[in-house]
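Enquirer: no sequence on hand, only this structure:
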C-alpha cells in the first residue's frame, strides 16, 4: 500500500510584531483547511514577521504559541509546523516547532542565522538537525537562510521530505526558486518551501513562491498569492526513484565539526 501524506502550505501576510493578531488570523485560515490534511506548514516567524527586535515581543509569547499550536493540531488532527521567536535560558532563538496531533513536540533552532540582517547578533543559533518520523515519512525541517547551505541539508539519514519555512524577500527570489529545486534533486526527496507574502515594517516585500518539488525536481504546486495550497506526497514515488537511480549510494561521506 502506497503511504501518502497530504500537506497544506499556508502562504500568508503577517502582522508586524503582533503575535495575538497573527494567531487569530492564522486560526481562521487553519480552521478553513479541509479535514483530510496530514501536515499544515506555516512560514518563518509566523507570529511576528522577520523582526530583529525580539525584545518588543513578550517573553511568554513563545510558550503561548506552543500551546495554541498544540490545540490547533489536536483540533485538525494534523501536524502543524512553523518557526517563531522563542525565549529560553536567557536567549532568543528562531525556533521551529513540529507539533503532532497528540501534542508531541519536536524543535529545531535555526542553524544559519542571517548575518546580512544581523540575526546572528540577536538570536542564538542551533547546532542540531531534526528528523521527524511522522505517518511513515521522515521529515527534515529547516529555516530560510539554511537553504543556502547544502551540506547542512545533505541526506545522510535517508529522509523523505525536506521543508524550508521562510521570510524570503523579492530581490533574491530567484535563488529561492533555484535552490529549492536543487535540494530536491540532489537529496532525492520532496522539497517544500513555504514563504510569506506581502510586506513588512522593515520595508521588505515578499512574493511568496511557496512550492513543492518532487525528487526529480518537478513542481507539484506553486503559488504567488495569498492562499493555502495542498499537495499529496507519495512514499512510493521516493522509493521508486531511489531504487531506479541509486544516486544517493554515490554521495560523498563527511562529518560536520
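Expert: Done, it's in. Predicted model only: the values in this text are computed from it and were never measured. Numbers count the residues shown, from 1 in each chain.
Enquirer: CA atoms for contacts and neighbours, from now on please.
Expert: Noted.
Enquirer: now the strands for the stretch 1-150 of the chain?
Expert: For the stretch 1-150 of the chain, the strands defined by DSSP state E, counting those that start in this stretch occupy 4-11, 39-41, 79-88, 91-99, 105-109, 132-134, 137-143.
Enquirer: can you tell me what sits against the last one?
Expert: Taking C-alpha atoms under 8 Å, 6 or more residues apart in numbering as the criterion, the residues outside strand 137-143 that touch it are 5, 44, 83, 96, 108, 110, 129-133, 158-166, 235.
Enquirer: hmm, who's touching stretch 162-170?
Expert: Residues from elsewhere that reach stretch 162-170 (C-alpha under 8 Å, 6+ apart): 41-45, 49-50, 82-83, 139-147, 153, 176, 184, 189-196, 204-208.
Enquirer: check stretch 228-247 too.
Expert: The contact list for stretch 228-247, computed with C-alpha under 8 Å, 6+ apart, reads 2-11, 137, 160, 188-190, 212, 215, 220-223, 248.
Enquirer: take the one below as the second:
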C-alpha cells in the first residue's frame, strides 16, 4: 500500500480518570473514517504523572479498548499509557491493528527532570512495526532528544512521537521533530496534548506531520484541540531517498 492516511489527535486529557478519557476519545474516533493510522498522545488515559501507573487502568482494559477502536475504524490505533507490570511500571506505547494484532514499545529514555526514571522501568530496545506496507517507529516524548536511538538504519518510513511536552519547551519540540524528519529522511508525526494538568503544567500541543524533506503538511494550532490529517506517500518517500541518497553516507555506528 503506497498511501497511508494518518490522523494525529491533539487533545486535552482528564487527570487520572481512565474511563473518562476513553469515553472522550470514543466520541472523537467515531467521527474518523478512511484512516489507516490514528495516534493518541502520551499517557492518554491519565496525563503524565509519576503515580499514573498505580492509578491507571489495567493494561488488559486499555488493550481491549484499542482493539475495539481499531476494528471499528479499520485502522491501527495507538498511544502510550502508564502500565503496571509484574516487574514494575512502564510508559508503554500500545498499537492495535484491526485484526487484533498488538504491538508494544516501552519508553527507553525516562524524563529524569520529573523523576520518571525513579518510578518507571526503561525499555530495553526500540521496535519497528510493519503495517499495510509501512515500517513505523514508535517513540515517546523524551526519546525525541536522542537522535542515535531513532536513527534510521533504512528500517523505517515513519517515526511516531507521542508526548506530554510542556509549552515552556515547545520550541525544542518543534525543532527536534523537524530535525528527526530531515536527518532520517523519513516522515515524522508528533502528537502532543493540550490543556493544563493537575501539576499546573501547560501544554500547547504544536503537533506536527512532517515530510522527509522537512515540509510541515499538518500542524495543530497552539493550545487548541485538533485532529491533524495527512496522506503520506511511500512512493514519494522512496523516490526522494533515491534522488538524494544522503543515507548512503551515514556514519557506521548504531545504538
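Expert: Cool, the structure landed. Because the structure is predicted, anything quoted here is derived from the model rather than measured.
Enquirer: related to what we said a few turns ago, buried among the contacts of stretch 228-247 of the first structure? Need that as a selection in PyMOL.
Expert: Only the buried entries of the contacts of stretch 228-247 of the first structure go into this PyMOL selection, using 16 or more other C-alpha atoms under 10 Å:
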select buried, resi 4+5+7+8+9+10+11+137+160+188+189+190+212+215+221+222+223+248
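Enquirer: quick one: map residue 182 of the first structure onto the second structure.
Expert: Aligned by TM-score structural alignment, residue 182 of the first structure pairs with residue 179 of the second structure.
Enquirer: gap between the most centrally placed residue in the second structure and residue 86 of the second structure?
Expert: Most central in the second structure under C-alpha atoms, centre = their mean is residue 162, positioned 3.0 Å from the mean C-alpha point. As judged by C-alpha to C-alpha, to the nearest Å, residue 162 of the second structure and residue 86 of the second structure stand 25 Å apart.
Enquirer: swap in residue 37 of the second structure?
Expert: Residue 37 of the second structure sits 30 Å away from residue 86 of the second structure, going by C-alpha to C-alpha.
Enquirer: what's the answer for residue 117 of the second structure, then?
Expert: For residue 117 of the second structure relative to residue 86 of the second structure (C-alpha to C-alpha), the value is 17 Å.
Enquirer: among the contacts of stretch 162-170 of the first structure, which are in helices?
Expert: Using DSSP state H, the subset of the contacts of stretch 162-170 of the first structure located in helices is 153, 176, 184.
Enquirer: looking at the second structure, name the residue matched to the first one.
Expert: Read that as residue 153 of the first structure. Matched by TM-score structural alignment, residue 153 of the first structure corresponds to residue 150 in the second structure.
Enquirer: count of residues packed around that match?
Expert: Close neighbours of residue 150 of the second structure, defined as other C-alpha atoms under 10 Å, add up to 20.
Enquirer: and if you look at residue 167 of the first structure?
Expert: Neighbours of residue 167 of the first structure under the rule other C-alpha under 10 Å: 24.
Enquirer: ditto for residue 226 of the first structure
Expert: Residue 226 of the first structure: 15 neighbours (other C-alpha under 10 Å).
Enquirer: what sits against it?
Expert: 11, 12, 13, 197, 208.
Enquirer: ok, back up a step: host element of the residue nearest to the centre of the second structure?
Expert: Here residue 162 of the second structure, judged by DSSP states H and E, is contained in strand 158-163.
Enquirer: what about that strand, how far off from the first structure?
Expert: With mean C-alpha distance after the TM-score superposition for the first structure, strand 158-163 of the second structure departs from the first structure by a mean of 0.3 Å once superposed.
Enquirer: tilt between that strand and strand 3-10?
Expert: Angle of strand 158-163 of the second structure versus strand 3-10, following axes from the mean of the first three to the mean of the last three C-alpha atoms, to 10 degrees, is 10 degrees.
Enquirer: got the angle between strand 158-163 of the second structure and strand 76-84?
Expert: Orientation check (the same axes, to 10 degrees): strand 158-163 of the second structure against strand 76-84 gives 40 degrees.
Enquirer: and the residue nearest to the centre of the second structure? What does it align with in the first structure?
Expert: By TM-score structural alignment, residue 162 of the second structure lines up with residue 165.
Enquirer: do you know how far its match is from residue 8 of the first structure?
Expert: 13 Å.
Enquirer: from residue 32 of the first structure, how far off is residue 86 of the first structure?
Expert: Here residue 86 of the first structure is placed at a distance of 27 Å from residue 32 of the first structure (C-alpha to C-alpha).
Enquirer: these two: who's more crowded?
Expert: Higher neighbour count among residue 86 of the first structure and residue 32: residue 86, with 24 against 11, using other C-alpha under 10 Å.
Enquirer: and that one, what pairs with it in the second structure?
Expert: Matched to the second structure by TM-score structural alignment, residue 86 of the first structure sits across from residue 83.
Enquirer: same check on residue 227 of the first structure?
Expert: Taking TM-score structural alignment for the superposition, residue 227 of the first structure sits opposite residue 226 in the second structure.
Enquirer: again, but for residue 192 of the first structure
Expert: Looks like residue 192 of the first structure aligns to residue 189 there (TM-score structural alignment).
Enquirer: strands of the stretch 151-257 of the first structure, start to end?
Expert: Assigned strands in the stretch 151-257 of the first structure, in chain order: 161-166, 190-195, 197-199, 205-207, 210-213, 219-223, 227-234 (criterion: DSSP E, counting those that start in this stretch).
Enquirer: give me the nearest residue to residue 122 of the second structure, chain neighbours excluded.
Expert: In space, and not counting its chain neighbours, residue 122 of the second structure is closest to residue 108: 4.8 Å by C-alpha to C-alpha, 6 or more residues apart in numbering.
Enquirer: what's near enough to touch the residue mapped onto the one you found from the first structure?
Expert: Under the alignment (TM-score structural alignment), residue 108 of the second structure pairs with residue 111 in the first structure. Going by C-alpha under 8 Å, 6+ apart, residue 111 of the first structure touches 125, 126, 127, 128, 146.
Enquirer: one more: residue 180 of the second structure?
Expert: 144, 147, 150, 186, 188.
Enquirer: make it 7 Å
Expert: With contacts taken as C-alpha atoms under 7 Å, 6 or more residues apart in numbering, residue 180 of the second structure has no neighbouring residues.
Enquirer: which non-adjacent residue is nearest the aligned partner of residue 213 of the first structure in the second structure?
Expert: Alignment note: residue 213 of the first structure maps to residue 210 in the second structure; criterion TM-score structural alignment. Among residues not flanking residue 210 of the second structure along the chain, residue 216 sits closest, at 4.4 Å (C-alpha to C-alpha, 6+ apart).
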